[in-house]
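# coords below, sequence missing:
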């Protein structure tokens, strides 16, 4: 869709390169401005969007909300003066927010960024959402695709034409939503004519904050021993906040996770308030049908205080964590899983001592130490790279019950690093880790069955494993499910 002539504020414009496409229309550069882009609706969508966009422009939301939100700025028409779309701030050089909260993507797209950067960027995102609320709008569909971030931690909100706004007579609803960000009281409801509130936004906001600060974990993702296949939407509907310290829940958080006790007290209370069902207590208001959740403005304050109290780990200076925590959670997670979310670069003597202690623990048949030592030999971290030694230590760890070792053996056989590729053995080890609820193992099995890697292609099996991974908050599994099934 690229008609010959369009007008912006009565002046002709020339379309440039296409920047993006969606179900409702396309976004283009315009040659007359390096700082603006235009969204042109598809012909069958334009008429139904016209009055809402005109009202947004009249209200000067772009000015009121500021540079962190790409609100409509002016109306685009055709030669006859008919509504076609709108202009907005052009956003280039930014990345979707999931590239930051997914640990694998963060290492690639934001190398050398530590936890301070995550807290800083999270605060900027929350500021952007607070500015939308201050301008009198409700976002409605807060999710990872509508938030972009720069490599220095700036944030901008896009897809603003879907935001809910009221003109005094009529509410222009946000008609869409993503299950994992939808508040418990709205789960299972049709959102087409549902009037959203800031309180609904604040549930989704808290989920997003948990994703960012919790290494891509969803706050309601976990295993319910009574119903291991319970879907995420049902977990949310039943207020099963997996990490709660104040309410009995049946969910068990994924292994080697950042826990609620690792956050400052104010952040803990805020998460409890955002994800709880109680009508009184912290942030509670009497008689509410849903908990009154912390606002975006309050979260800005909490995160600002957290940023000031982060301290560096004595063992690994790249580990930053809350000063209220008794010990470094990143070191704990590394000991539990062999995964170091923020690298390992301590002083040489400390590194040598750590290696000696690790070898001693491994020779004492400690499965976590065996797994960690195997990964060191596999990666050549502090020792000479040795695939055979890596394989031997991981086998010992797996024999002694390490799920992380099962998963990593699956990776080694899948890739064929130093021991020869063997898809059947990869599947065997992934299945063992998947039985214990490992999201990465479930995801890898989903990929293997989808691709037919050494096994007959089976889309039903692929979807099953991807759903299990997605229930644990696995970002890539969610993306694969949404695009393929």
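Nice, thanks for sending it over. All of these numbers come straight from a predicted model, not from anything done at the bench.
# going forward, measure contacts between C-alpha atoms and count neighbours the same way
OK.
# Show me how far the longest helix along the chain is from its chain's centre.
Looking across the chain with DSSP state H, the single longest helix is helix 115-134. Its chain's average C-alpha position is 14 Å from that of helix 115-134, according to CA atoms, centre = their mean, to the nearest Å.
# which of the residues in it are buried?
Residues of helix 115-134 classed as buried: 115-133 (neighbour count, 16 or more other CA atoms under 10 Å).
# same deal with stretch 18-26?
25-26.
# ok, now stretch 395-410?
395-398, 400, 402-410.
# Over to stretch 446-454?
So, applying 16+ other CA under 10 Å, buried residues of stretch 446-454: 446-450, 453.
# Equivalent analysis for stretch 296-308, please.
Per 16+ other CA under 10 Å, stretch 296-308 contains these buried residues: 296, 299-300, 302-303, 306-307.
# alright, now check it against this:
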């Protein structure tokens, strides 16, 4: 038997509850039968007079801007006997938990069209919502990703507003809860009861949310500690150990592997991040305000440009490469869902006529092989070299004749030692011969050969590279290969579809495990801080959990690894393969996107083929004209230097 709905009223009269929308740890949310834009939240526990007074005070502060940015309390709800039981608030439809946006894995499913510009815009709108709250004199206090929701248009709504700190005149209603991974250093480890929060405290949590959005779900204090012992996120926050900062090495921290560096943002944004997490930030007003973030984030979005390789990638225009391409190549993870541009290709829309395009490519004449260089081997020695050679030969002949005469005289004087004089004479003649080849007059000729040889080799290397037809023929072969790939695309799609059919059970299992996230799971010993650390090391779902991955995460020893593996095993035990299901439509769509992207790139390359080949051909012919006089002159100089050295 269905339990009857509670009867409640607001300050204007009776409120008729409708369908149950959701149940949380604090209360239950219902539709209101005759008010489509409002909902009722009824608390599980009795509502204190302090809480009731707070809700009424917040309702008195409502304005159009607050109501557009937050599920702000509209009125106090009471039971028929006048007892406070809940509150009336705007209905938030079409918005999802911000965690689903900044996590790359869930973003593909929940926000498939989101690129980095969308993340920047969402961050700016989150800052706008914080600014609106602060303008009322209120403080959010319990900043966390469960209190911020984002739509597919990047609009932001804050929820759970009844936990905010509210100040009106001398009356102050405190926020006495908080999530450690979003709590500033000065409040880490403290009990929140009796603590007065400030906008500067909120600004720390806001910076965490913005960092999550801009840096692919990473926590700024989740890094590798280079000192002894474990370093939890909470402890790292308390000790200002910002893992991505300019002073991270001073604090013995380094970011996890394969993460976006802080330099992917503009210098202005990087400066705000450093300020938000610096030690000086504990001083009231030193952290960037929500309004500061809005201005610089709006400018950041204007500075982005599209990647030439991947249409789904946008990044800051001042960078010399796309950081997302590098990260995806390094990790194999897809950070943003792929988008195919529909712009016409080179003025041709639809499928190109491959035969016609190839005919234009084949019509480009080849530059042919590089012309043969002259043969300089018959170069005659110079007069100077010939004269020097004659002089050296004459001097050597005189030396030999003198030595021989001396040996003959000595042999006549002492015939018994004839053998000794002959052997000694041969050694002396050998020394004279060697000495005659090392004269200083030949040094300049040897140096001339070395210099000429070096210059010629440099020019010859340029000639072989720039004057050869190798680049032309290589590019032509590449175009031929691309034409064959284009014609084979239907067969390629067929083969890859067959692979998907064979892998249906594996892919069903993967999708099942990817859908179960670690963040909301209850796993012994693994709280919000450790979950944030896991996410910073790309472990977000049951699919990501493996011993090999967990052992790389700081603070996860054998005990916690066992708990995570046990949780995954329990989750996986619920998987059932459905043989009646065909290939997942999402896999087919991904396959078709890949094939369409390949087709687009191949067609564009072939369309550009004639122009590219013409440019290569013209460059080769121009280089031949430019290099030929220089290399011919260098060849003559080298041949002359060699002939002269040989002559002496």
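It's in. Since the model is a prediction, treat every value here as computed from it, not as a measurement.
# if we can go back for a sec, moving C-terminal of the longest helix of structure 1, what's the next helix or strand?
In the C-terminal direction, the helix or strand that comes right after helix 115-134 of structure 1 (DSSP states H and E) is strand 147-149.
# which helices and strands sit right next to that next one?
When contacts are defined as 3 or more CA pairs under 8 Å, 6 or more residues apart in numbering; DSSP states H and E, strand 147-149 of structure 1 packs onto strand 95-96, strand 155-157.
# in the superposed pair, what's the mean gap between it and structure 2?
Taken against structure 2, strand 147-149 of structure 1 registers an average deviation of 1.1 Å after superposition, with mean CA distance after the TM-score superposition for structure 1.
# Just tell me the aligned range of that strand in structure 2.
Strand 147-149 of structure 1 corresponds to residues 148-150 in structure 2, going by TM-score structural alignment.
# ok, and what's touching that stretch?
95-98, 101, 122, 126, 156-159 (CA atoms under 8 Å, 6 or more residues apart in numbering).
# pretty sure residue 453 of structure 2 is in a strand, no?
No: per DSSP: H, G, I helix; E, B strand; the rest coil, residue 453 of structure 2 lies outside any strand segment and is helix.
# Test my guess that it contacts residue 638.
Yes: look at residue 453 of structure 2 against residue 638 with CA atoms under 8 Å: they come within range, at 6.0 Å.
# deepest of the helices and strands packed on strand 147-149 of structure 1, which one?
Stretch with highest mean neighbour count among these: strand 155-157 (a mean of 24; mean count of other CA atoms under 10 Å).
# for the helices and strands packed on strand 147-149 of structure 1, which one sits closest to residue 467 of structure 1?
strand 95-96 (22.1 Å; CA to CA).
# if you go through structure 1 in chain order, where are the strands?
Ranges of strands within structure 1 are 6-8, 11-13, 15-21, 25-30, 33-41, 74-77, 83-89, 95-96, 147-149, 155-157, 165-166, 171-172, 310-312, 320-322, based on DSSP state E.
# quick one: contacts for residue 93 of structure 1?
Counted by CA under 8 Å, 6+ apart, residue 93 of structure 1 has contacts residue 150.
# measure it to residue 156 of structure 1 for me?
In this view, residue 93 of structure 1 and residue 156 of structure 1 are 11 Å apart by CA to CA, to the nearest Å.
# how many other residues sit next to the closest residue to residue 133 of structure 1 other than its chain neighbours?
Distance criterion CA to CA, 6 or more residues apart in numbering; nearest residue to residue 133 of structure 1, sequence neighbours excluded, is residue 198 at 7.1 Å. Neighbour count for residue 198 of structure 1, taken as other CA atoms under 10 Å: 21.
# Tell me which residues touch residue 198 of structure 1, please.
Contacts of residue 198 of structure 1 by CA under 8 Å, 6+ apart are 133, 138, 295.
# again, 10 Å this time
Residues counted as contacts of residue 198 of structure 1 (CA atoms under 10 Å, 6 or more residues apart in numbering) are 130, 132-133, 136-140, 204-205, 292-293, 295-296.
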